[in-house]
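1. Model the structure of this input:
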Amino acid sequence: MCGIAGYSIKENSLPGIQRRLEKASSLLSHRGPDGSGIYFDNRIGLAHRRLAIIDITGGAQPLTGATGKITIVFNGEIYNFSELKHDLEKKGCVFTTRSDTEVLANTISIYGKAGIEKLKGMFAFCALDHNSKRMLVVRDRLGVKPLFYVENSFGFFFASEIPALLTLSGCDRKIDPEALDLFLSLRYVPHPFCAFKEIRRLPPGHLLEVEKGKIVNNAPFWSINPAKRNMDYTQACIETKERFDQAVVKRLVSDVPLGAFLSGGIDSSLTVAGMALRGPVKTFSIGFEDERFNELPYARQIADHLKTDHHEFYLPADSLLKTPEILALFGEPFANETAIPLYFLSKFASREVKVALTGDGGDEAFGGYKRYGHCLFIKRLERLFLRRPYCRLRKTSIWAESILNRSRKKKSFPARSADRALLLNQPMRYLAFLELFPLGSRKLLFHPSGPLAEKIVHPTAVDLIGSFYNQLNDDELDRLQITDINTYLPGDILFYSDHMSMAHGLELRSPFLDHDCLEFALSLPSKYRMTTDRKGKRILRDAFFDRIPKAMFERPKKGFSIPLARWIGGPLKNKVQEVIMDAPDDFYRLFEKQGVSNLLSSEIGKDGLKARRLWSLFIMAKWMARFKAVLP
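-> Got it, this is the predicted structure:
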């Protein structure tokens, strides 16, 4: 795991570019504290910051392959590098290091871009062909590793993180209103967008070919839509277990100390259980004083059961005051508050290990999110022509509850995201579970003559989510999972996992992100992934019944989150209000001052949605001020 940057500029187009590359490299130093290197060749430059995991003394980058044809900068891990190396040696390649980087360089040298399909791992890299002076820029299939780029009148520029790319490319700080609209719907900016208009995200499973400062090819090399398998359930359980175990073993290759994050949930528990079969494991967990969010007791149970060397700590409320430091790493608005505990958990773990395995991707691969069950339930109601009667039943139920229990806050239909979903068709139904600002709140908050005015009624997210949801077959669970794999997983989960861990020079690996394992899971009938009573991860529970006690499998899903409403409504209230009220002028070109004021003065209580809305505005105001971002 490392940090990379580089450029291919047009002739004499950007004076001082070498100094800019050196500065961009220094901005990536947290990603690679173990070494650095820079390559210059006329109008081309490559920079690398190394986190040494395999072949500590060898493998420095930029690295040139055995033939001298390819020089590469690479961020990630190639898990099948030993097999590839054996194949390349048969073809006459001579290796001078034990690193996967040299294997990657020689694979591209021998096979060209066709070699990408041979790679199994997480990667973002740039391979320079010295013969053609053409760059091949690639991002892995699932988007585990980030890659941002700019193509403008000066040339082509890329980097692992936005702040480094801003420095390198010299692009302006103009905001992309569509990207902000997506952020206000999803709490993250999905590919190919970026909050800065000139910057783009390279989508997962895509490659770019660049020549003389210009992109000459932008194409996918992989997409997920596996053919269905005709396999009985018992055999599917056996093969799921075998494939997952293989994925774990691949991720244990390391020349440095290795551990695991453990929440006590199914995914991280199975990951640790797989590791424990092969030797002692160090596990790391984080907790909160608010017991509604504290998963430490569950993590301890699993750690005791698997006899791990367990480490844990509690996260204080004032940790949210670290947001300026975190924001500087993201380089754009990002409001999933889960990033904060991961930042501190990574810092905690990095004192003991340089690699940690996680359970990321388990929900997307095996149907674990509650919203999947809700959507399947609504689909069933539709087939039976019962959606409208059920809506009436929910209205009556909520009304009766408010009458019978006057001590609780009065609610009206729709009272929760699942109720809102009942009233909508796809893809709006999907968004009901994620959207921060639905139509009613947009009308109250968005400035009627501002850049987001046309997005009040029709958010950008509707078309984006629809483009993935509507291209697939009629299986509702498949559609939901593959939509998440294309949007939520790379744009949210993997984005913050990478940035928060690499802030402390810690590499994260997840066996659930093995693309062979994930494709196999999605090739199975959806009933293997979700039970008839809408409980996800059916096949995981059954395949691994002998590794984790059933009681630990059956506990309610909490998710890895923080008591945001309590913190924003309490110790951080004044700070949040101060930042939003003092936001730059362009902030109030986007939002109505009265609408913002009403939101700030409203009582948060235990209202998680209201807290997340305030948090998102706080994040946006902070970002605009820090990065001097301006509207077009």
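2. use CA for all of it now, contacts and neighbours both
-> Will do.
3. In the stretch 501-632 of the chain, what residue spans correspond to strands?
-> 507-509 (DSSP state E, counting those that start in this stretch).
4. which residue ranges form the helices in it?
-> Assigned by DSSP state H, counting those that start in this stretch, the helices in the stretch 501-632 of the chain fall at 515-523, 526-529, 538-543, 550-554, 564-568, 573-581, 587-590, 593-601, 608-626.
5. Give the buried residues for the first one.
-> Buried residues in helix 515-523, counted by 16 or more other C-alpha atoms under 10 Å: 515, 517, 518, 519, 520, 521, 522, 523.
6. one more to line up against the first:
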Amino acid sequence: MCGIWAVFGSDEDVSVQCNAVHKITHRGPDAFRIENINHFTNCCLGFHRLAIVDDIKGMQPMRLYTYPNIWLIYNGEIYNHELLEKEYDLQCSTTCDGEPIIHLYDKLGPEMAASQLDGVFAFCILDTANRKVILGRDTYGIRPMFKLYNDNGFLAVCSEAKGLFGLSHTVSDAKAKIEPLLPGHIEVYDIDMNGKAKFLERKRFHKIGDMPRYKSLAPALTDDVKLNIRNLFEAAVKKRLMAERRIGCLLSGGLDSSLVAAMLVKDAKEQKLSYPIQTFSIGLESSPDIAAARTVSKYLGTEHHEVIFTPEEGLDAIEKVIYHLETYDITTIRASVGMYLISKYISEKSDTVVILSGEGADELAQGYIYFHKSPSAEEGDIESRRLLEDLYMYDVLRGDRTTAAWGLEIRVPFLDHIFSSYYLSISPEDRRPMKGVEKYLLRAAFSDTGLLPNEILWRPKEAFSDGISSKAKSWFDIVQSHCNAQINDDELEQAANLYPFNTPKTKESYYYRRIFEKYYPNKAKWLPYFWMPKWCKTSDPSARTLKHYKQ
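-> Sure thing, here's the model as predicted:
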């Protein structure tokens, strides 16, 4: 996890604008560098580093003696960097996983280079010889990137949108066109003699569900679907052990995080890591997640940490959570509070820096409870793919921002390119909920393997914001009570006048929107729609409002 920032074609001295780069200091607490580019008027690259691989030579902006015209800043992990070095005879001068990006760009061009990367990334390349800027982002948008571009040739890039505020001089921040780079895409810009940028093209280099074009060490496929699922998932976890810092795992006690933790422990033992795996769970007093995670930890033999937070601590965190998330989506904010607080604990109370998590499994394996209402297997497949396409605005965003806020790096094996592509290639009929159980195929693939106890493997789905709840009073009810006290009836009645786009329908939604507008005025269109369950008559995204959940 790092923070990248760049400006091209500024109308004023970039030394003034460079203060904005410090708005993302939290993403890279280990080191900082900012460089003006020789012979380019008011162009600058900035980088906040979280050192994970090659502590000595991995600092950025990266520039090689072999390609002095190419500058690179990137946030991510390229898991196949050693394979790429061998396949293309790259002659790398560091062990940094991102160095092959430079070599591949020179050899293959931007689109093909991006398509060869097995990993997660957001990168910005400046090619001073050809006067080009290239932006790229991974398939699922696991690593974030925002851009600010205007007709005057000003281009700015940042890992988080907050680092782009105050940079545009032709229009106000409220009207500045700040938007995310689309996942799975590259963009190319020309840079003139004055450093001014001109948009050239946008290309998609990898679509969700398409098998990637690069070589990998993943096991060959067999005729046994469940064996393939197990093998490819293990390969997805194993490659994510690439780190020179301690690796741990979030553990809610649900299927997704438990499978990740179990496979992590198995692979860590095989690779003989020099430390025990730490697992971390969070909840209100007597939450079901805390109890389930304790069971899993005991079974796996992890060094387990439990964080019990109070309703007051959760409510106090909401404004900071919205600031870091840069969204006002209801379910994303609710679920992010626990993840934000546990990330704070990990950062302050442990030496774990790399965190594995179960994000993506619900979208990929149809794990949300509302999938029980799918009219057909084909409709379920369409919905699953839609969720995956938009994941960068919801759960992926939550995972990145809540951990990055505390200088941690999250890794999500369920969204591995090869594993997810294979899973989507399985018949829709086999991927839908069966026998009243969501994610049936995924559970069945690991049944009777001994990886997890059956009580956990077949534990019913709970939304993260529901699982952390106390038996006495749910997090859902605590938030409702708080927001009802903050927003009066008249404010809600006038919501459409103040917020005509994505108008808040509840006091909770209004409360979140008001905080969002405080930090990001007139940027409501960053969120195209509120996350809501499909095929259900409900006005709230909480699983607790669904009939199947209560049964």
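7. Make CSV from the buried residues of helix 515-523 of the first structure and add distance to residue 147 of the first structure to it.
-> Below are those laid out as CSV (distance: C-alpha to C-alpha, whole Å):
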residue, distance to residue 147 of the first structure
515, 19
517, 24
518, 22
519, 23
520, 27
521, 27
522, 26
523, 29
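8. Touching the longest strand along the second structure from outside, list them.
-> Counting by DSSP state E, the longest strand found in the second structure is strand 67-78. Contact partners of strand 67-78 of the second structure, identified using C-alpha atoms under 8 Å, 6 or more residues apart in numbering, comprise 1-4, 45-47, 60-64, 97-98, 102, 117-129, 143.
9. Swap in 7 Å and give it another go.
-> 1-4, 60-63, 97-98, 117-129, 143 (C-alpha atoms under 7 Å, 6 or more residues apart in numbering).
10. Check stretch 485-498 of the second structure too.
-> 503, 504, 507, 511.
11. What are the boundaries of the helices in the stretch 351-500 of the first structure?
-> Going by DSSP H, counting those that start in this stretch, the stretch 351-500 of the first structure shows helices at 362-366, 370-383, 387-404, 417-422, 428-432, 439-445, 460-469, 476-486, 488, 494-502.
12. hang on, the earlier thing: out of the helices of the stretch 501-632 of the first structure, which comes closest to residue 500 of the first structure?
-> helix 608-626 (16.0 Å; C-alpha to C-alpha).
13. For the closest one, could you pull out the residues that count as buried?
-> Buried residues in helix 608-626 of the first structure (16+ other C-alpha under 10 Å): 609-625.
14. Aligned against the first structure, show me the partner of residue 99 of the second structure.
-> Matched across to the first structure, residue 99 of the second structure falls on residue 102, judged by TM-score structural alignment.
15. Next: residue 63 of the second structure.
-> Using TM-score structural alignment, residue 63 of the second structure pairs with residue 64 in the first structure.
16. what's around the residue nearest to that match when sequence neighbours are not counted, how many residues?
-> For residue 64 of the first structure, ignoring the flanking residues on the chain, the nearest one in space by C-alpha to C-alpha, 6 or more residues apart in numbering is residue 71 at 4.1 Å. Residues lying near residue 71 of the first structure (other C-alpha atoms under 10 Å) number 24.
17. one step back: between the helices of the stretch 351-500 of the first structure, which gets nearest to residue 21 of the first structure?
-> Using C-alpha to C-alpha, the helices of the stretch 351-500 of the first structure put helix 494-502 closest to residue 21 of the first structure, at 19.9 Å.
18. can you pull the buried residues of the closest one?
-> So helix 494-502 of the first structure, judged by 16+ other C-alpha under 10 Å, has buried residues 494, 495, 496, 497, 498, 499, 500, 501, 502.
19. which residues are contacting that helix?
-> Everything outside helix 494-502 of the first structure that qualifies as a contact, by C-alpha under 7 Å, 6+ apart, is 30-31, 144-146, 329-330, 339, 342-343, 346, 507-508.
20. against the second structure, where does that helix fall?
-> The aligned range for helix 494-502 of the first structure is 396-404, by TM-score structural alignment.
21. Relative to the first structure, what is the average displacement of that stretch?
-> Compared with the first structure after fitting, stretch 396-404 of the second structure has a mean deviation of 0.8 Å; criterion: mean C-alpha distance after the TM-score superposition for the first structure.
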